[in-house]
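Q: This is a predicted model, with the sequence first.
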Amino acid sequence: MRLTEFKTFRDAVLPLEPLTLLIGRNSSGKSNALDGLDVLSRLAEGEEIRDALDGRRRDTGAVRGGLEGCPPHGSHTFTLGCTVSTPWGAPAHLDVTVQVAPDVRILSERLTGPTYSGNKTLYETVEPRSDSGDIGIRWYRGKSGRRPHLPLRWDRLLATQLMTRLPATTDAEREVIEVAEVVLGALRGVFHLDPVPHLMRQYVPARDAELRRSAENLSASVRRIAEQSPAEFDRLVSGLRRVAEHPISEVRTTRSDLGDVMLVVDEGAGGPTPARELSDGMLRFLAVATALLTGRHGVDIGKEPGTEPSLTLVVEELENGLHPSQASLLLELLREASARAGTQTLATTHSPALLSALTGSEHPGVVVCDRDCDSGSSRPQRLTDVDGYATVMAEGRLGDVVTRGLLPTRREERDYTEFDRLLGIG
């Protein structure tokens, strides 16, 4: 993902592996980076920009800070981009600039990607007319000559309009649409899990089984896993037993007179405990574990008919509500989910125990976020690219290094005056 001009980021790139952990001090920009991915995902749904980012027609509400919170301070525009792998080998690249005031509109948008003739600019915007609510694009046609002009609405992502507006009368035009569909599919597959324990304590309709962002329908999701995927359900119960302080004999659901369901954890001698009485930590673990175990088929993401949806599962503060001793369990679930085809996981964490449980081969998936003291800009950087990484890792495990503040986040200016004097230099 390219955070070209977004909130605290300028000309930054967030590298994503199958398993990515984002670390850094408070206010370093971790949440802002996740917001950038959330914005792209919302725009890919095809809603009007303001509706998508202010959450006017969404159960999930607004993106953090809303539309006006997306540009950097002092600016009225923001620019984001992403690179997406495609079935044709070469990746596709989408970049978009959005103006939030005085009018909300696309200022520019560009898609490049593979064709039978090599990588091409598949479409790009032309200068908009000030007296119109449209913005034009010129697109790839597979032959030389002046490319035609197509007016599109400037109040929503242009890629989402191609399927109904581009003629698609030639192979080249169909290539444009196919690449756009792949990019949009990847963005629509972003699922930002933000469990809200107090919402999980109610009866929910049994049919509402695809886990939502807030995990408010956790009971229905767990019930479906128990009925349709016994192996996954056994893993879920096994994990819960490792998390709980007390023995757990059974996990099940109970029905209300109206047919709605609620999760129940049977603690043996302690008796059954319904979801409304479970701890925040236990409910949060169940939500995260459910999403990780079921993957793209168990969460509420767009699933186009005839396609195999991808999933990028995003969890902020992954370890919230869990004891540090459970870090290895979380990591096991993350590894399993990330190993599935078409699945990525991205999480922020402050857990030294979780970081210390990583193997050295997983360190390239750790991204360090920090803020420049002078400009205030955030910068994401692979852990393995951080200056002094090899030296500080000789001091111990990653969690210990981070806890002791030994990990440098930027190249520091050093004063070599005394060293030079001893060598007789200068």
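A: Sure thing, it's come through. Worth saying up front: this structure is predicted, and the values here are computed from it rather than measured. Numbers count the residues shown, from 1 in each chain.
Q: going forward, measure contacts and count neighbours with C-alpha atoms only.
A: Fine.
Q: Now do Ser75 against Ala101, distance only.
A: 9 Å (C-alpha to C-alpha, to the nearest Å).
Q: my guess is Arg382 meets Tyr389, correct?
A: No - judged on C-alpha atoms under 8 Å, Arg382 makes no contact with Tyr389 at a distance of 10.1 Å.
Q: contact partners of the top helix by length along the chain?
A: Looking across the chain with DSSP state H, the single longest helix is helix 171-188. Contact with helix 171-188 is made by 40-42, 44-45, 84, 86, 92, 94, 111, 113-115, 122-123, 139-142, 159-160, 162-163, 166-168, 301-302, 309-312, as judged by C-alpha atoms under 8 Å, 6 or more residues apart in numbering.
Q: Burial check on the nearest residue to Ser28 once chain neighbours are set aside, number of neighbours?
A: Excluding its sequence neighbours, the residue lying closest to Ser28 (C-alpha to C-alpha, 6 or more residues apart in numbering) is Asp370, at 4.7 Å. By other C-alpha atoms under 10 Å, the residues close to Asp370 number 23.
Q: follow-up on the earlier one: for Arg382 and Tyr389, indicate the residue with more neighbours.
A: Arg382 (19 against 15).
Q: ok, the more buried one - contacts?
A: Pro15, Pro364, Gly365, Val366, Val367, Val368.
Q: still on that earlier bit, please pick the buried ones from the contacts of helix 171-188.
A: 40-42, 44-45, 84, 86, 92, 94, 111, 113-115, 122-123, 139-142, 159-160, 162, 166, 168, 301-302, 309-312 (16 or more other C-alpha atoms under 10 Å).
Q: helix or strand for the most centrally placed residue in the chain, which one?
A: When C-alpha atoms, centre = their mean is applied to the chain, the residue found nearest the centroid is Val314 (4.2 Å). Here Val314 sits within strand 311-315, counting by DSSP states H and E.
Q: go on, Leu236?
A: For Leu236, the enclosing helix or strand under DSSP H and E is helix 230-243.
Q: immediately after that helix, which helix or strand?
A: Per DSSP H and E, the first helix or strand lying C-terminal to helix 230-243 is strand 250-255.
Q: Included below, for side-by-side comparison, is a second structure:
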Amino acid sequence: MTELHRGRPPSPPGVSPDRPHVTELRLSAFARHRAATVPLGPFTVLTGPSGAGKSTALRALEALAGLGGGASLADVFPDPVRYVPEGARPDAQHRRGFRIGCTVEGPAGPVRLDLAVQAEPELRIVGERLTGPGVTYLETALRDPGRRDVQAAWHTAGSVPVTRGPLPDDLLGTALLPLRVAGRTEGQRRVLAAAEQTVVGLRSVFACDPAPARMRTPAPTRADRLRGSCDNLATVLRRTRAECGIRHGLLVTAARAGLAGPVADVLAERRPDGAVRTVIDRGDGTRTPVERLADGELRYLAHALVLLTGPGVLDVDTVAEVPEAYQTLTVLADGLDRGLDPAQSAELVALAGRMCARGHIRLVAAVGEDGPADRAARTHGATVVDLRP
């Protein structure tokens, strides 16, 4: 890495100005969104009626995160045509596509990434721009549709102000810059710092959508990093209980507030076959296996665990060159309040507000319009974005 963290002291608790993090999502032309800008604070709640595009907005940010981690365009957009704006007319070459982007704040200042994607007739990146205040770090364009690359130009600021070369049309050029830029000149170092800040901010995104049916199945002990479906909740619970008693105590407190019946502890119980399952210790000798919990209880418990953990526990594309203390984890939670009763929704939002305010985690959540989670978010420091058409 270049100047992202070298020689910088750790930020104090709750303050993370030097940790790369996404502060804005742009949906210039994506599905039903046109010219939409979504500000992202430490705790952001997307609200609006069904069909407003809350899930679609989260999907765009998840896709950008995947590209930042080195995934191909086809990996993150297996069905790209669904994201072409409705009514978009093909050009003379029968091409249609969509445009998305984001801003990542960090030591290099605000860095904007904007992407133009062709969905038809072939999926490919046809334009990419990485910019900062008064400078274009990288710009690509499709010059020859018959070739599987784009022409790229990146900032040099030396005897030759711009360096040009081809880049693949199915990968994010920003993520490839560290392999193409030597870093010998001040201009090249600025390009690397901007690119690395963007990549770190995107790779620290974790999309979470707990699947209760899968969570009821015992998990193998080797899967100790929580997956997005939370199907290996028991294994991760076993790990976090052993590693941090304080956070486990907070999880038990949250469980008492959101699960039916008394809760003395939340345990990971090892089965004879070596697998692990979650059980609720009722404090009277009774242990309720996770299979007996309602879907809403399981989703509540999984989200609470996510809010109380971090990059070393969640299955995110970690950046080996950057210590965890310099990463800010951003969780995407589609349907944070799905299946939850009003008390559970309010309690989970309150927990999210506390954790985000401490700088422990960032959260972008989609919730139902004018429901308990929506109302609670407005009293717990959330940036509420109404995506009403």
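A: Arrived safely. These figures come from a predicted structure and were not determined experimentally.
Q: now what about the TM-score between them?
A: Overlay of the two chains. TM-score (TM-score structural alignment, normalised by the length of the second structure): 0.85; 354 aligned residues with a C-alpha RMSD of 2.1 Å.
Q: higher neighbour count, Ser75 and Ala101 of the first structure?
A: Ser75 (15 against 12).
Q: Which residues are in contact with that one?
A: Applying C-alpha under 8 Å, 6+ apart, no residues qualify as near Ser75 of the first structure.
Q: Tell me which stretches of the stretch 201-350 of the first structure form strands.
A: Using DSSP state E, counting those that start in this stretch, the strands of the stretch 201-350 of the first structure run over 204-205, 250-255, 260-266, 272-274, 311-315, 343-348.
Q: Tell me the buried residues in the third one?
A: Under the neighbour-count criterion of 16+ other C-alpha under 10 Å, strand 260-266 of the first structure has Asp260, Val261, Met262, Leu263, Val264, Val265, Asp266 buried.
Q: next one: the fourth one
A: Using 16+ other C-alpha under 10 Å as the test for burial, strand 272-274 of the first structure gives Pro272, Pro274.
Q: For the helix holding Leu236 of the first structure, give me the average deviation versus the second structure.
A: Compared with the second structure after fitting, helix 230-243 of the first structure has a mean deviation of 1.0 Å; criterion: mean C-alpha distance after the TM-score superposition for the first structure.
Q: For the lengthiest strand in the first structure, which helices and strands make contact with it?
A: Secondary structure of the first structure per DSSP state E: the longest strand is strand 105-115. Judged by 3 or more C-alpha pairs under 8 Å, 6 or more residues apart in numbering; DSSP states H and E, strand 105-115 of the first structure is in contact with strand 92-99, strand 118-125, helix 171-188.
Q: Run through the residues that contact the equivalent of Gly371 of the second structure over in the first structure.
A: Under the alignment (TM-score structural alignment), Gly371 of the second structure pairs with Pro352 in the first structure. Taking C-alpha under 8 Å, 6+ apart, we find Pro352 of the first structure in contact with Leu398, Gly399, Asp400, Val402, Thr403.
Q: conserved subset of these in the second structure?
A: Comparing those with the second structure on both residues aligned by TM-score structural alignment, their matches' C-alpha atoms under 8 Å, no contact is found in both.
Q: Can you select the buried ones from these in ChimeraX?
A: A single ChimeraX command is used to select the members of the contacts of Pro352 of the first structure judged buried by 16+ other C-alpha under 10 Å:
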select :398,399,400,402
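Q: Go through the contacts of Pro352 of the first structure and flag which are in helices.
A: Cross-referencing those against helices under DSSP H gives Leu398, Gly399, Asp400, Val402, Thr403.
Q: What residue in the second structure is paired with the first one?
A: Okay, so that is Leu398 of the first structure. Counting by TM-score structural alignment, Leu398 of the first structure has no partner.
Q: isn't Leu398 of the first structure right next to Thr359, touching?
A: No - contact criterion C-alpha under 8 Å: Leu398 of the first structure and Thr359 do not qualify, at 9.5 Å.
Q: All the helices of the first structure, in order from the start?
A: Shown for the first structure, the helices assigned by DSSP H span residues 30-43, 49-54, 162-165, 171-188, 218-228, 230-243, 280-294, 327-338, 352-356, 389-393, 398-403, 417-422.
Q: Go through those and name the closest to Thr253 of the first structure.
A: Closest of the helices of the first structure to Thr253 of the first structure is helix 218-228, at 6.3 Å (criterion: C-alpha to C-alpha).
Q: So which bits of the closest one are buried?
A: Quick answer for helix 218-228 of the first structure (16+ other C-alpha under 10 Å): Leu218, Ser219, Ala220, Ser221, Val222, Arg223, Arg224, Ile225, Ala226.
Q: nearest to Leu318 of the first structure, of these?
A: Out of the buried residues of helix 218-228 of the first structure, the member with the shortest distance to Leu318 of the first structure (by C-alpha to C-alpha) is Leu218, at 17.2 Å.
Q: Return the residues in contact with the closest one.
A: Here Leu218 of the first structure is in contact with Met200, Ala209, Leu211, Leu263, Leu286, Ala287 (C-alpha under 8 Å, 6+ apart).
Q: Tell me which of those you also see in the second structure.
A: Where the second structure agrees (both residues aligned by TM-score structural alignment, their matches' C-alpha under 8 Å), the contacts of Leu218 of the first structure reduce to Met200, Leu211, Leu263, Ala287.
Q: Mind telling me what the third one corresponds to in the second structure?
A: Which is Leu263 of the first structure. Looks like Leu263 of the first structure aligns to Thr278 there (TM-score structural alignment).
Q: Count the neighbours of Leu19 of the first structure for me.
A: 24.
Q: thinking again about what came up before, TSV please, covering the strands of the stretch 201-350 of the first structure and showing distance to Leu322 of the first structure.
A: Below are the strands of the stretch 201-350 of the first structure laid out as TSV (distance: least, C-alpha to C-alpha, whole Å):
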stretch	distance to Leu322 of the first structure
strand 204-205	25
strand 250-255	19
strand 260-266	18
strand 272-274	19
strand 311-315	14
strand 343-348	14
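Q: Thank you kindly, that will do.
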